[in-house]
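[1] please work out how this folds:
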Amino acid sequence: MAKIGWQLEVILPRPGEWSVIGRLGPPLVFALWLSGCGMIPWLAPERDPHPPSPLPPLAQEQGLVVSWSAQPTRGTEGRQLRLVPALAAGRLYVADAPGRVVALDAGSGRELWRRETGLKISAGPEVAGERLLVGTSQGEVVALSLQDGQELWRTSVGAEILAVPRYRPDPSAGGRVIVHTLDDSIYSLDAATGQIQWRVNYPPPVLTLRGSSTPLLTEDGIVIGLAGGKLVKLSPSDGLPLWEVVITRPGGRTELARITDIDADPIWVGETIYIGAYNGDLAGVQDKRGEVLWRRKLSVHAGLAADAEGIYITDSEDQVWAADPRDGAGRWKQDQLHYRRLTAPAILGNNLLVGDLEGYVHLLAKRDGALIGRARLAKSRISARPLVAEGRVYIYGEDGTLCALQQP
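    Below you'll find the predicted structure:
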């Protein structure tokens, strides 16, 4: 596979992946929806201008062994949510849109307990000490018992949550829950009680993609990507900004062309934070100072992964890239999975994993991006990044399928 340089094209979001938010009155909001509809081909009665690529033949194939497979939940019910598996102490936790939360033995897939919460869960779960955290479409953060799923507390934060709540142990404060809401508010909650400790709000642009960047917890701060292309680092104790930096400035003549949201999760390796913006740039940012070390034009939406050897990115056209962590220079591009609605990459040893819209998981070689394996594990889309932990890979599909894989 030939090495190539970087290229950026403006790609419109897919159905359901944009929304109008802000403080405008209803008539203006409605007008924006109408003006946007006329510009977006997939809202017209026409064929998809970017149909998914057919599955390419594999020159070589390396298998993944399914250790177990189950369908413990009803998944996302066709909605764009941030439901992901969480692993702790040999247990795997998953949640679904109607409010079911299930704990399973990670080794065997045996169900340990389930709880019908009645919540409209939109993000999570996250393990927080002896608690399990979820966010809801109604703007609530809810803590459940790890032992049986019983509700311990709930707190309203006023806006839908599409980023996984994060838990930060804090000896002086007893632990904090960091929440990023769809309106770009960031909250710190007391992990024991749910009481709000502080709130910071960054007013979003009028038009933004439907999604939020999950907070990254570093040694001394909280790093969050925002709509409009800004990356911020906040103090855990009071939410005051330690630094703010613009990754990509909005440009273009229309509101759609000016979308530069950071919905990808920041990745922290060593002293560098890697991040990408939709319609914008991939960047490396120095953690302590917030200095942008380099930028490369690349539209990022699903997300990225990184280690000491490289950065691996799923771009907005569902191409997978590898880049040099020192300067962002492109190493290779895998374009045979075009428009298959890929997940962010997950690193598995010398390989990468991505899920797609038909429930396939694809295995790529890290060295050159070659496709070396695939397996269909779910009947619908896999949108959650594969979870790699303790020698296994856990896959959670939007139909509620949960699988554990291992390399032979």
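[2] contacts and neighbour counts: CA atoms only from here.
    Will do.
[3] mind listing the strands for the stretch 51-200 of the chain?
    Assigned by DSSP state E, counting those that start in this stretch, the stretch 51-200 of the chain shows strands spanning 65-70, 82-83, 86-88, 91-95, 100-105, 111-116, 121-128, 131-136, 140-145, 151-156, 166-168, 176-180, 185-190, 196-201.
[4] and this one, so I can compare the two:
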Amino acid sequence: MTKTILMCTLLATALTGCQSIKSFGKSEKVNTKPASLTKLEQPISVLSPVFSVSLPESKSLKKGVNKKDVIDLQVAVVNGTVIAGSRSGVVSAYQGNQAIWSVDIGSPITSGVGANDDVAVVGTRTGQVVAIDVANGQILWQKFLPSSSLAPALVGNGRVIISANDGILYGLDLQNGEQVWQFSTQNPEVSVRGTAKPLSLDNQTAIFGTADGRIHAINPRSGSPLWTRRIGFATGASQVNRMSDVDGTPLIMGRYLYVPSYSGQLAGFDMSRGRLMFTAELASTKSLAMQGGLLFGVSVVGDVVAFDAMSGQKVWENNELKYRKLTNPVAIGDYVAVGDLDGVIHLFDSAGKIVSRSETKGQLTSLYVIDDRLYTQTANGVLSVWQSN
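    As a prediction, this is how the structure comes out:
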């Protein structure tokens, strides 16, 4: 059987119009038209724009990139410098709204930017991995893998770790790009291929989610397996209904680990005791956020949900943004933010009420917060930075 991978762009496309969608193993006919936004009665000011720029496109490849493709090209922030890649293959670094360097790598970028203090890494549609000097934009090395990746690389501890679309995790030498090890996982015939990067737990442990509903822990230096946990449990007769991907980057808060799955299970673990704290109901391909003892997630149909981080009990749920192709939630200041298909950033208060909105140009694919600044990149290549008031 020919292997079929349903890319995240196809999932986004599928959530428009009127069709059958999966609901915890069952199919039902629903209207999936994006919800209209209602006017906020007394909006408050939460975010102030710092700068916004359009990322440069490759002159040689511009015509070869399908503008309808929605790819989550996550940015990296290194000591205040923002590094971003455009779909057509240009990687640029910004301090404020000034570009300090740009480099055309000659191939469409699919993975977003992974970085440490010295090296930024991107992956391309052809499986090419490119390492770039953060200081000056010089290409340090290039490596071709058998498969491409949609997830940013984990860079550090002497390794570049790539979670590829063929279900294999590749460990490359940070200095020269040579392959040191590979770790193979079960790759289902049909999956929602997501953008969750491998995550460093400590110098001896990296964790990552897979398309078969599991999270794995490995030694980042050797690739040796440490432990595996099953998160997603698929139900239903068809391969589509049995998808159980773990596509959101796991959230680690102290000794606690939180992971959602596409098949509808949200799990919380106490790593110090090696035990499961709770499972709750949330079908999601997005990373989670935490603030003030609450855990926030976004469902595949656009519900924003808050859970008690210790018990998994649902605290509130907001359904005003149904089918608006929401990003991951992030905590910023006293609020939680999500972005949508129209470039609107919605900010929720602690009770689950939308109290503020900010706008950029183009569909938002992911949000990133560091030091009270929110970083966004739209599907059409607009990079924006916002400051929490």
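[5] give me the TM-score for this pair.
    Remark: TM-score between the superposed chains equals 0.88 [TM-score structural alignment, normalised by the length of structure 2]; 364 aligned residues with a CA RMSD of 2.4 Å.
[6] buried ones in stretch 303-318 of structure 2?
    Residues of stretch 303-318 of structure 2 classed as buried by neighbour count (16 or more other CA atoms under 10 Å): 303-309, 312-315, 317-318.
[7] before we move on, back to that, of all the strands of the stretch 51-200 of structure 1, which one is nearest G373 of structure 1?
    Closest approach to G373 of structure 1 among these (CA to CA): strand 65-70, 11.3 Å.
[8] distance from the closest one to structure 2 after superposition?
    Strand 65-70 of structure 1, aligned to structure 2 and superposed, deviates on average by 1.5 Å (mean CA distance after the TM-score superposition for structure 1).
[9] that strand aligns to what range in structure 2?
    Mapping strand 65-70 of structure 1 onto structure 2 (TM-score structural alignment) gives residues 48-53.
[10] cool, stretch 337-349 of structure 1 as well?
    Stretch 337-349 of structure 1 covers residues 321-333 of structure 2 once aligned (TM-score structural alignment).
[11] which residues touch that stretch?
    The contact list for stretch 321-333 of structure 2, computed with CA atoms under 8 Å, 6 or more residues apart in numbering, reads 12, 15-16, 32-37, 286-291, 296-298, 300-304, 336-341, 364-369, 372-374, 388-389.
[12] which residues touch the closest residue to S108 of structure 1 other than its chain neighbours?
    The shortest distance from S108 of structure 1 to any non-neighbouring residue, by CA to CA, 6 or more residues apart in numbering, is to W68 (6.5 Å). By CA under 8 Å, 6+ apart, W68 of structure 1 lies in contact with 108-109, 403-405.
[13] quick one: those residues as JSON lines, columns for neighbour count too.
    Converted to JSON lines, those look like this (neighbours: other CA atoms under 10 Å):
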{"residue": "S108", "neighbour count": "12"}
{"residue": "G109", "neighbour count": "20"}
{"residue": "C403", "neighbour count": "21"}
{"residue": "A404", "neighbour count": "24"}
{"residue": "L405", "neighbour count": "19"}
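[14] how many neighbours does Q286 of structure 1 have?
    16 (other CA atoms under 10 Å).
[15] need the counterpart of it in structure 2.
    Using TM-score structural alignment to pair residues, one finds that Q286 of structure 1 aligns to D270 in structure 2.
[16] and that match, how far is that from M253 of structure 2?
    10 Å (CA to CA, to the nearest Å).
[17] equivalent analysis for P49 of structure 2, please.
    P49 of structure 2 is 29 Å from M253 of structure 2, where distance means CA to CA.
[18] more neighbours: which of the two?
    Neighbours per residue, other CA under 10 Å: of P49 of structure 2 and M253, the larger number sits with P49, 15 against 10.
[19] show me what contacts that one?
    384-387.
[20] let's see 10 Å
    Going by CA atoms under 10 Å, 6 or more residues apart in numbering, P49 of structure 2 touches 358-360, 373-374, 384-388.
[21] can you check I252 of structure 2 too?
    Per CA under 10 Å, 6+ apart, neighbours of I252 of structure 2: 199-201, 258-259, 268-269, 271, 288-290.
[22] now intersect those residues with the strands, please.
    Residues of the contacts of I252 of structure 2 located in strands (DSSP state E): 199-201, 258-259, 268-269, 289-290.
[23] which residues in the stretch 151-300 of structure 1 form helices?
    Taking DSSP state H, counting those that start in this stretch as the criterion, the stretch 151-300 of structure 1 carries no helices.
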